[in-house]
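Participant: Pasting a predicted model and its sequence here:
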Amino acid sequence: MIPLSRIRDSFEGVIPSVIATTDADGMPNVSYLSHVHYVDDHHVALSNQFFSKTAHNVAKNGLATVMVVNGLTGVQHILDLVFDRSETDGELFDKLSAHLAILEQGMASVMRLKAADIYRVTDCREVPAPHPLEVAPERDPPDLMAATSKLSRLLSQAGDTESLLDTTLDGLAHLFGVGHAMVLVPDESARRMITIGSHGYDRFGFGAEVPIGEGIIGVSAATRQTVRITDLSRGRRYAEAVRSMAGLSHADSIPLPALSMPYSQIAVPLVAHGRLVGLLFAESEARFAFRHGHEQAFEIIAGQLAHALLLAEQERERPAPRPAATAEPQAAATSAKIFRLRFYPRDGSLFLDDDYLIRGVPGRLLKYLIDEYLKSGKQEFLNREIRREGSLMLPDIKDNLETRLILLRRRLSEKAGPIRLVSTERGRVRLEIDGRPVVEVVET
């Protein structure tokens, strides 16, 4: 029997698999499967969706035969299966369900997973090809363990939240060859993921949002499961949705950075102590860019990054602040150029002149900083004093303030406008303004 670990590329679902069963009278039945999932060297899982005849036959004799196809080489293998059990919850079920939700975007009511059926594999053999194709020899896979180890060491040396994010994205690019990636964090409502860092795109997209539950990013965040797609040509509806999201032009949205025609994508949730801290996402225009080895490596990195981000939030601030630098209140600077900020308390949306800037906690945060600046000329703020400000509506002690400050600072830098937020040292930020802001509060 061929070990299943030697044919892992046949379990990527690029080419649909075929399952054959027989009823009690020996009448055969053949159906297509969207995916055969590798469990271990002796077990596979089949997604039980709506194949009632197949399920009926298996219930009678517990036997099935499946053909899987390597999406890279076209090589076929036959698996002889014996039914073991069905799982309707748990990690494996959640993983299969999340994967199916991505591939069948828009057909959830039809394609909802009923169960993950686990089969024991009694034999695995290659199907002889009558006219074998000439296949270029596969290149040796990259040494992912070495890359993972090096990136792990670099992360352990990162001193703050911002360097953790930059180290991760730079490491994925230079050590793993990942050209396009981003890190997202949940917003205060836990209904959206917000882009806080990106690499390789023609725009950074800081502040771009993805609703939790939608697309590979949203599904991974909702289920807290790694989702990996090796060939999105079977899921073009999702790719179209990504392009639509990337091209949003509403007045109160930031376009999501995205490839126009991705074929491989992977989303890995950052979970620490049962809490969704963020999400790591990468994509490529090549098929099979992310294999199962990448999934394992990225999950290791994601786990370390999640715990590091959580620890970074518990920042060590100085017990006694130094005297804060102040400037003349802007109201007195009548000759300075005026720019307008429009603030919507309903959702914390903030517009710079007529351009959407940010919303939520970062929007309320910038409004607070500017109000303080206009009242007293104050420019330097400690994180701990910000945390005590009730108008910011920070959820609790685990408020992700550091990541909100990074998001706001990067968004302001990307806009290259008259407002800047500078991190002067740990737990302290400085507001810099060119001109005289006029703040308008719009109640709706």
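Facilitator: Sure thing, it's come through.
Participant: CA atoms for contacts and neighbours, from now on please.
Facilitator: OK.
Participant: ok, now how distant is L155 from G171?
Facilitator: 9 Å (Cα to Cα, to the nearest Å).
Participant: actually L412, not the one I wrote
Facilitator: From L412 to G171 the distance is 25 Å (Cα to Cα).
Participant: One more: E283?
Facilitator: For E283, the distance to G171 - Cα to Cα - is 15 Å.
Participant: Give me the more crowded residue out of these two.
Facilitator: Between E283 and G171, E283 has the larger neighbour count (other Cα atoms under 10 Å), namely 24 against 20.
Participant: how about that one, secondary structure?
Facilitator: What DSSP: H, G, I helix; E, B strand; the rest coil gives for E283 is strand.
Participant: close enough to count as contact, it and I266?
Facilitator: Yes - checked against Cα atoms under 8 Å, the pair E283 and I266 is within contact range at 6.4 Å.
Participant: can you give me the helices for the stretch 301-444 of the chain?
Facilitator: In the stretch 301-444 of the chain, the helices defined using DSSP state H, counting those that start in this stretch lie at 361-376, 383-387, 401-415.
Participant: what about the strands in the stretch 151-300 of the chain?
Facilitator: 180-186, 192-199, 209-211, 227-229, 264-272, 275-284 (DSSP state E, counting those that start in this stretch).
Participant: Please report how far the closest residue to R411 other than its chain neighbours lies from L279.
Facilitator: Excluding its sequence neighbours, the residue lying closest to R411 (Cα to Cα, 6 or more residues apart in numbering) is F206, at 5.4 Å. Per Cα to Cα, F206 is found 14 Å from L279.
Participant: any idea which element the closest residue to C124 other than its chain neighbours lies in?
Facilitator: In this structure, C124 finds its nearest non-sequential neighbour in L79, 4.6 Å apart by Cα to Cα, 6+ apart. If you go by DSSP states H and E, L79 is part of strand 76-87.
Participant: okay, pairing it with this:
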Amino acid sequence: MKEIALRLRDMETFFEGIVPSIIATSSANGIPNVSYLSHVVLVDGERVGLSNQFFNTTMANLAENPKAAILLVDGARGGQCRLRAVYEKTVFDGPLFNRVSTQLDATSAQVGMTGIMRLRGVDIFRVVDITIYPSPVAAPIEPVAREPLLEATASLAMTLAHLPAHIDTALDATLEWMRDTLGCDQTVVFLADENSGQLATAGSLGYERSGVGSEIAFGDGVFGSAARERDIVKISDLSRARRYSAAVKASAENENLTRTIAPPMDAETMSQIAVPMISGGHLIGVLGAESRRRLAFTAVQEAALTLAAQHLAGVIALSQALPEDQKPAPSGQPPGKNTHRIEIRYYAFDDSIFIADEYIIKGIAGRLLNHMLRAHVESGRTGFTNRELRLSTSLRLPEFKDNLETRLLLLRRRLADKISPIQLVPTGRGQFSLTFDGQPVFVEETTLDGD
């Protein structure tokens, strides 16, 4: 009979368990033992996992001789597969254990054995040889078609679903997925402020400057157009559009003078794609990617980005809707023994704020930071809550959809991006503290030249 070698990842139908699988082991003295398996799962391209329930003899044999033969049956075509494998370890917890345990519990309940077929562990085997024996009456075995990007996107969705409800971790996980899985040269995520009609850069990877805190108006460029139209915008050749990039680069070099944060931009970009993030009919932001290659983003990648964008939008919307902690905000840590002066300059006409001669941010975010820093200088407090900021009339927050969580997120990430001696650290839901590397001191407000 002809033997056909095949990769584990091409053998999806063999792991469905329609026909029970078998494991054969032998002791050090060569005494064989054969046992039926309830579940065999694919772990990765080289390993399989076996449900361990009643395998006393099997485990005793493996302790003496780690080699095993595993027989799988293709429930769709009737063929058989023999795996020569080596036992590596048994896992007793974690995602793989939980998945197999849940599946075992569900199938046990169907045959009236609830609580009897309990999973002890998942035995991990490294496969060293695969031999396929096609059924003489079935069609030839063909590798199962796979959709790697769909699988990778599903993995991202599960990652986002299990992360704590912190927008920061969800943003970073999505950006890294775009870079590592989709192979995007540059990735960026913007959060939307529908009151002002602006996108604000919340994070990016692959750029010379992160651009965190920079703003793009709805309708401006590829990303702004995606926000205004709430539709995907894709450009596959930007070789003729370089003026905007040059202007952005010039403004980035004079940030302290212009008090304008330049958005992330790569002068060599050839392809761009922008996908709106929408939840409950509301624009949450825009997910963007760029590449130095022409025609870089395929229809499949576009679909993957669309799914990722909507999952991220849902996470952000949920995080903003969850109730805040009701306990008082922790007082945080005092400035400490470092007596170095941290000079703070605030300009009321545009609510811009400088820390240690570095421009940080302006607008409502600048007003928020000024409010908290003055409260600290006057009373020594470091802990604050979203609730108290909303109730403060001096901050003049918009009455409708103030986007306070988004503004504080951008402020926190901007301070971190600037490696500022003053940082904003989350301490609970809707709670945060200021931390200091020195002693903050307000310098008398002055008027800048040209104001």
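Facilitator: Thanks, I have the structure now. This one's a predicted model, so the numbers in the text were calculated from it and none came from an experiment.
Participant: Let me see the TM-score of these two.
Facilitator: Remark: TM-score between the superposed chains equals 0.62 [TM-score structural alignment, normalised by the length of the first structure]; 298 aligned residues with a Cα RMSD of 2.6 Å.
Participant: Tell me where the stretch 101-250 of the second structure has helices.
Facilitator: 148-162, 167-180, 221-229, 243-252.
Participant: Distance from the chain centre to the third one, please.
Facilitator: Which is helix 221-229 of the second structure. 23 Å (Cα atoms, centre = their mean, to the nearest Å).
Participant: okay, the angle between that helix and strand 271-279?
Facilitator: Between the axes of helix 221-229 of the second structure and strand 271-279, defined by axes from the mean of the first three to the mean of the last three Cα atoms, to 10 degrees, the angle is 30 degrees.
Participant: now helix 221-229 of the second structure against helix 243-252, angle please.
Facilitator: Using the same axes, to 10 degrees: helix 221-229 of the second structure against helix 243-252 is 100 degrees.
Participant: Next, the mean deviation of helix 221-229 of the second structure compared to the first structure.
Facilitator: Here the mean offset of helix 221-229 of the second structure against the first structure after fitting is 1.3 Å, by mean Cα distance after the TM-score superposition for the first structure.
Participant: which part of the first structure lines up with that helix?
Facilitator: Aligned using TM-score structural alignment, helix 221-229 of the second structure spans residues 215-223 in the first structure.
Participant: repeat for stretch 315-328 of the second structure
Facilitator: Going by TM-score structural alignment, stretch 315-328 of the second structure sits over residues 308-321 in the first structure.
Participant: List the contacts of the matching stretch.
Facilitator: Identification of contacts with stretch 308-321 of the first structure by Cα atoms under 8 Å, 6 or more residues apart in numbering yields 160-161, 164, 272, 277, 382-384, 398, 400-402, 426-427.
Participant: Repeat the analysis, applying 6 Å as the threshold.
Facilitator: Contacts with stretch 308-321 of the first structure, where a contact means Cα atoms under 6 Å, 6 or more residues apart in numbering, come from T161, G427.
Participant: what's the helix or strand for K60 of the first structure?
Facilitator: Assigned by DSSP H and E, K60 of the first structure falls in helix 52-61.
Participant: Find me the equivalent region of that helix in the second structure.
Facilitator: Helix 52-61 of the first structure maps onto no residues of the second structure, going by TM-score structural alignment.
Participant: just how off-centre is that helix within its chain?
Facilitator: Helix 52-61 of the first structure sits 38 Å away from the centroid of its parent chain (Cα atoms, centre = their mean).
Participant: just the angle between it and strand 76-87, please?
Facilitator: Helix 52-61 of the first structure and strand 76-87 are oriented at 80 degrees to each other (the same axes, to 10 degrees).
Participant: The helix or strand following helix 52-61 of the first structure relative to helix 52-61, how many degrees between them?
Facilitator: Remark: after helix 52-61 of the first structure, the chain's next helix or strand is strand 63-69, criterion DSSP H and E. Strand 63-69 of the first structure and helix 52-61 are oriented at 130 degrees to each other (the same axes, to 10 degrees).
Participant: Would you mind pulling up the elements that strand 63-69 of the first structure packs against?
Facilitator: strand 17-22, strand 76-87 (3 or more Cα pairs under 6 Å, 6 or more residues apart in numbering; DSSP states H and E).
Participant: That strand: how far from the chain's middle?
Facilitator: On Cα atoms, centre = their mean, the centre of strand 63-69 of the first structure falls 33 Å from that of its chain.
Participant: Enumerate the positions of that strand that are buried.
Facilitator: For strand 63-69 of the first structure, a neighbour-count test (16 or more other Cα atoms under 10 Å) marks L63, A64, T65, V66, M67, V68, V69 as buried.
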